[in-house]
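A.B. asks: I'll drop the sequence and a predicted model, then ask my questions.
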Amino acid sequence: MELVADTNVAISAILRPGMTRVLVLYPGFRLYAPEHIVTEIDFHRAELVQKSRLEEGAYSDAVRTVLSNIVIAPELGYRAFEDAAIAISPDHDDWAFFAVALQRNCAIWSNEKRLKNQDKVEVYNTEELLEILQIR
């Protein structure tokens, strides 16, 4: 199953070794994200290290593990879908995730309820994915 993982999903998987990380590492998923996810995670590094309560090295390992399981989509590839993505994205800040989803013709994995307020791209939250996989 191909999915576009939003930044909060990636951050959740980095911060805690819970079900979100299990799903990120699940071999049946092929995850994508727009390239700015890397700079966004790096921008919030100090705050995330503090929240994770991990040592710097362990935090870096968690980031590497999570991001190595997400295909980073280059902006050049999804930029062609920008106008369509902006038109359907309930939040302008999330247009790139919708653009990658349109480019890949796949769903988005996000726990933000407002992203479901459109009917062009399927959006699954973590609980729904666990149900699909019959983990819960």
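C.D. replies: Received it, and whenever you're ready, just let me know what you need. Numbering: from 1, shown residues only.
A.B. asks: contacts, neighbours, all on C-alpha from now
C.D. replies: OK.
A.B. asks: can you give me the helices for this structure?
C.D. replies: 7-15, 19-25, 36-43, 45-52, 56-67, 75-78, 82-88, 95-104, 126-132 (DSSP state H).
A.B. asks: ok, so what distance separates Asn117 from Ile88?
C.D. replies: For Asn117, the distance to Ile88 equals 9 Å [Cα to Cα, to the nearest Å].
A.B. asks: this is the comparison structure:
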Amino acid sequence: MKFVVDANVLFALSKPSSVANSLFSKFSLKLFAPDFALIELHKYKGELSDKSGVDFNSAIKSIKEKVVFVDKSEYSGLIKEFSSKISDPKDVVYLALASRLNLPIWSNDKHFKEQSLISVFTTEELLELLSS
């Protein structure tokens, strides 16, 4: 299965023992994220290293091996369309990318469910879906 993932899922993927990593490995998921997400990861590099238990460069390398980062030019035409669909303006890019790729979003942020144009799965919902 393929999903667009948000920064929080990317953080989880950096932690070897996370449920997100288990799902990725067990079900051979194909994951995509907007290139903007890399900026978010760099912004919180100390926290990323602390939570993952590995140094920042290793964490980023691991994430890049699991996720295709898509250039903004691929989805920028859809950003305006989605700008009023979600309360967090930073998350509009995830909706735009998901729409462009015609994929659901994997996120644990509740505000993604404020809209109904793009399907959204939490880690718990994804675990349930894939395990059935």
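C.D. replies: Sure thing, it's come through. Quick caveat, the model's predicted, so the values are computed rather than measured.
A.B. asks: and Asn117 and Ile88 of the first structure? which has more neighbours close in?
C.D. replies: Just comparing Asn117 of the first structure and Ile88: by other Cα atoms under 10 Å the higher neighbour count belongs to Ile88, 18 against 13.
A.B. asks: I'd assumed Gln118 was in contact with the more buried one.
C.D. replies: Yes - judged on Cα atoms under 8 Å, Ile88 of the first structure makes contact with Gln118 at a distance of 6.3 Å.
A.B. asks: contacting residues for Ile108 of the first structure?
C.D. replies: The contact partners of Ile108 of the first structure, by Cα atoms under 8 Å, 6 or more residues apart in numbering, come to Leu3, Val4, Ala5, Asp6, Phe97, Phe98, Ala101, Val121, Glu122, Val123, Tyr124.
A.B. asks: Which residues are in contact with the equivalent of the fifth one over in the second structure?
C.D. replies: To tie it back to what came earlier, the one meant is Phe97 of the first structure. Aligning on TM-score structural alignment places Phe97 of the first structure opposite Tyr94 in the second structure. By Cα under 8 Å, 6+ apart, the contact list for Tyr94 of the second structure reads Val4, Val5, Asp6, Ala33, Pro34, Ile105.
A.B. asks: Taking these, tell me the two that lie furthest apart.
C.D. replies: Pairwise distances across those peak at 11.7 Å for Pro34 and Ile105 (criterion: Cα to Cα).
A.B. asks: picking up where we left off before, and the helices of the first structure: which comes nearest Lys113 of the first structure?
C.D. replies: With respect to Lys113 of the first structure, and counting by Cα to Cα, the nearest of these is helix 126-132 at 11.5 Å.
A.B. asks: matching residues in the second structure for the closest one?
C.D. replies: Going by TM-score structural alignment: helix 126-132 of the first structure matches residues 123-129.
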